[in-house]
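**Student:** following is a predicted model, sequence given first.
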Amino acid sequence: MAFFLETLFGGLMVGMLYSLVALGFVLIFKASGVFNFAQGAMVLFAALAMARFAEWIPMWTGIESRWFANVAAFAVAGLVMFAVAWLIERLVLRHLVNQEGATLLMATLGIAYFLDGAGQTLFGSSIYKIDIGMPKDPIFLLDKVFEGGILINKEDLYAAAIAAALVALLSLFFQKTGTGRALRAVADDHQAAQSIGIPLTRIWVIVWCVAGVVALVAGMIWGSKLGVQFSLTTVALRALPVVILGGLTSVPGAIIGGLIIGVGEKLSEVYLGPYVGGGIEIWFAYVLALVFLLFRPQGLFGEKIIDRV
């Protein structure tokens, strides 16, 4: 039982990180109808900016404090992601409103490749380190309940807590603020929202900026765990099955879907891996997403679209 709970907790913590990345996909799709394949590249670009500014700021200021360097690097990288999001919306997507889905798909793929190349040009192509002070030593929980306790990695616990806090803040933002209500109105009906005076272009810029911040936090966490390298793009795209499972238009679906995928990956690797071979953790989420595409393509919480003829 202790081993099962240990695996379960590990899956929940990884799943929360998947949920964080999936939120970027869902927010942009809800507000603009664009499935942003560049979200993975945004995570990588943000992580590179965070890592490099954390190196450069102490040299520029002469202040050697790691805490100051991380806070300043996060702030500067956040401004960079705001600028990137604004430029993407202003220079690309604003001119593609009401275009075919394939056109928007190719646009976001082009943005992804551009960000990959721009990241290497501006920040370099080596493997960089983000050290935000998260402890990496394990702890034992419930040692009075189970013999030996449950082994939990402190870094995973802190990362899951940061991701959960950001998800909670975003949920409050969408539910309690005027801008959040405007975002939800735009998501429900673009034309109706515009008819009551909600400026679509401003809303789209806000959504892309929020997605940029989400990418920055996700890149900071994954970069701290794995190092900042170009495989982060593929790690971020592991959130695609989460979006399919939870639904393209559902913020709660992104959260629940991420937790289901995270737990499913860990449990399947431990309990099914010995029977079907290693590596099940890599493809489990995509097989589950394929099943949902066949039998419930709108996902668990997505809206079922009915075309009337």
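**Tutor:** Structure received.

**Student:** hey, let's count contacts and neighbours off CA atoms from now on
**Tutor:** Noted.

**Student:** now do the buried residues in the lengthiest helix in the chain.
**Tutor:** Selection of the longest helix in the chain by residue count, based on DSSP state H, yields helix 2-32. Neighbour-count burial for helix 2-32 flags 2, 6-32 (criterion: 16 or more other Cα atoms under 10 Å).

**Student:** again, but for stretch 77-94
**Tutor:** Across stretch 77-94, burial judged by 16+ other Cα under 10 Å covers 77-78, 80-82, 84-86, 88-89, 93.

**Student:** same question for stretch 126-135.
**Tutor:** Neighbour-count burial for stretch 126-135 flags 128-132 (criterion: 16+ other Cα under 10 Å).

**Student:** one more structure, for comparison:
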Amino acid sequence: MGFFLETLLGGLMTGMLYALVALGFVLIFKASGVFNFAQGAMVLFAALAMARFSEWIPRWLGMEQGVISVLLSIVVSIVIMIGVAYAVERLALRHLVNQEPITLLMATLGIAYLLDGLGPMIFGSAVYSINVGMPKEPVFILEGLFDGGVLVSKEDLYSAIIAAVLVAALTLFFQKTKTGRALRAVADDHQAAQSIGIPLGRMWVIVWSVAGVVALVVGIIWGSKLGVQFSLSLVALKALPVVILGGLTSLPGAIIGGLIIGVGEKLSEVYLGPMIGGGIETWFAYGLALCVLLVRPQGLFGEKIIDRV
């Protein structure tokens, strides 16, 4: 039972990280109605900025690396991601208002390749590390209930808590604030939103900025675990099944989808892997998402689209 709980908790914590990555896709889709293929590139770009400024700022200011330098690096990285959002709106999205969704989709592909090239060109292409002070040693819990206790990674636990807080904050932002409601109106119909005075350009800057901050948090967490390297942009691919499972329009769906896939991956690898062979963790999420698509194309919590003729 202790080993099962250990596997279950590991899956839940990994699932929260998947949900955090998926939020970037959901945020952009809710505001523009288009799938953002640039989210993975944004994660890499933000992680590179954070890693390099955490090295440069102490050197520029003549101080040791510590809490202050980390906070300054985070602030500078947030400003950079807001600048990226502003540039995306001014140079691309502003010229594509009221265009077909496929046009916006291709624009996000172009933005992805541009960021993939700019990041290493500006910040370097080596493998960098990010250290924000999260403890990496494991800890044993519930030792009184189970022999030997349950092994939990402190880093994974802290990461899951950060992800949960950010998810809750974004959910409240979209549901309870005036800006959040305006963003949902923009996603439903660009022309109608403009006709009632909603500034489309400003809304897109806001949502891309929020998605950039989410990408920064994802980049810090995954960069701390895996190192900042080009393959970090591929982490976003792990969120695709989460988005399909939960629904492209649902923030709670991203959370629940992430938890389902995180737990499913861990349990299937541990209990089914020995019977059917290794590697099940790499394709389990995609197989589950495909099964959901066959039954409910809009995802478990996505809005059902009804076309009237």
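**Tutor:** It's in. Bear in mind that the values here come from a model prediction, so they are computed numbers and not experimental data.

**Student:** hmm, back to that, got the angle between the helix or strand following the longest helix of structure 1 and helix 2-32?
**Tutor:** Using DSSP states H and E, the helix or strand that follows helix 2-32 of structure 1 in sequence is helix 39-61. Angle, helix 39-61 of structure 1 to helix 2-32, by axes from the mean of the first three to the mean of the last three Cα atoms, to 10 degrees: 90 degrees.

**Student:** so how much does the next helix or strand after helix 39-61 of structure 1 differ from structure 2 once superposed?
**Tutor:** Remark: after helix 39-61 of structure 1, the chain's next helix or strand is helix 66-91, criterion DSSP H and E. Taken over the aligned residues, the distance from helix 66-91 of structure 1 to structure 2 averages 0.8 Å (mean Cα distance after the TM-score superposition for structure 1).

**Student:** give the other helices and strands that helix 66-91 of structure 1 contacts.
**Tutor:** Secondary-structure packing of helix 66-91 of structure 1 (3 or more Cα pairs under 8 Å, 6 or more residues apart in numbering; DSSP states H and E): helix 39-61, helix 200-226.

**Student:** nearest to residue 114 of structure 1 among those helices would be which one?
**Tutor:** helix 39-61 (8.8 Å; Cα to Cα).

**Student:** check which residues of stretch 53-64 of structure 2 are buried.
**Tutor:** For stretch 53-64 of structure 2, by 16+ other Cα under 10 Å, it's 53-55, 57-58.

**Student:** oh, that last question was meant for stretch 139-155 of structure 1, not what I typed.
**Tutor:** Neighbour counts over stretch 139-155 of structure 1 (16+ other Cα under 10 Å) mark 149-155 as buried.

**Student:** which residues of the stretch 151-300 of structure 2 fall in helices?
**Tutor:** For the stretch 151-300 of structure 2, helices defined by DSSP state H, counting those that start in this stretch occupy the ranges 154-176, 178-188, 190-195, 200-226, 240-246, 251-267, 273-276, 280-295.

**Student:** for the longest one, give me the average deviation versus structure 1.
**Tutor:** Superposing on structure 1 and averaging over aligned pairs (mean Cα distance after the TM-score superposition for structure 1), helix 200-226 of structure 2 comes out at 0.6 Å.

**Student:** I'd like to check the angle between that helix and helix 39-61, please.
**Tutor:** 70 degrees.

**Student:** now the angle from helix 200-226 of structure 2 to helix 67-91?
**Tutor:** With the same axes, to 10 degrees as the basis, helix 200-226 of structure 2 and helix 67-91 are set at 140 degrees to each other.

**Student:** how far off centre is helix 200-226 of structure 2?
**Tutor:** 8 Å (Cα atoms, centre = their mean, to the nearest Å).

**Student:** could you list every helix and strand in contact with that helix?
**Tutor:** If contacts are counted by 3+ Cα pairs under 8 Å, 6+ apart, helix 200-226 of structure 2 sits against helix 2-32, helix 39-61, helix 67-91, helix 178-188, helix 190-195.

**Student:** what about 6 Å?
**Tutor:** Packing partners of helix 200-226 of structure 2 (3 or more Cα pairs under 6 Å, 6 or more residues apart in numbering; DSSP states H and E): helix 39-61, helix 67-91.

**Student:** what's the answer for the fifth one, then?
**Tutor:** For helix 240-246 of structure 2, the contact count by 3+ Cα pairs under 6 Å, 6+ apart identifies helix 251-267, helix 280-295 as packing neighbours.

**Student:** for those helices, give me JSON lines that also has distance to residue 228 of structure 2 and mean neighbour count.
**Tutor:** Below are these laid out as JSON lines (distance: least, Cα to Cα, whole Å; neighbours: other Cα atoms under 10 Å):
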{"stretch": "helix 251-267", "distance to residue 228 of structure 2": "22", "mean neighbour count": "24"}
{"stretch": "helix 280-295", "distance to residue 228 of structure 2": "21", "mean neighbour count": "16"}
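
**Student:** so which of those helices comes closest to residue 238 of structure 2?
**Tutor:** Nearest of those to residue 238 of structure 2, taken as Cα to Cα: helix 280-295 at 8.0 Å.

**Student:** mean deviation of the closest one from structure 1?
**Tutor:** Counting by mean Cα distance after the TM-score superposition for structure 1, helix 280-295 of structure 2 comes out at 1.2 Å.

**Student:** picking that back up, of all the helices and strands packed on helix 240-246 of structure 2, which one is nearest residue 67 of structure 2?
**Tutor:** When these are ranked by proximity to residue 67 of structure 2, the top entry is helix 251-267, at 30.0 Å, counting by Cα to Cα.

**Student:** mean distance between the longest helix of structure 1 and structure 2 after superposition?
**Tutor:** Mean deviation for helix 2-32 of structure 1: 0.7 Å (mean Cα distance after the TM-score superposition for structure 1).

**Student:** residues in structure 2 aligned with stretch 99-119 of structure 1?
**Tutor:** Alignment of stretch 99-119 of structure 1 against structure 2: residues 99-119, by TM-score structural alignment.

**Student:** buried ones in that stretch, by neighbour count?
**Tutor:** By neighbour count with 16+ other Cα under 10 Å, stretch 99-119 of structure 2 contains the buried residues 104-105, 107-109, 111-112, 115-116, 119.
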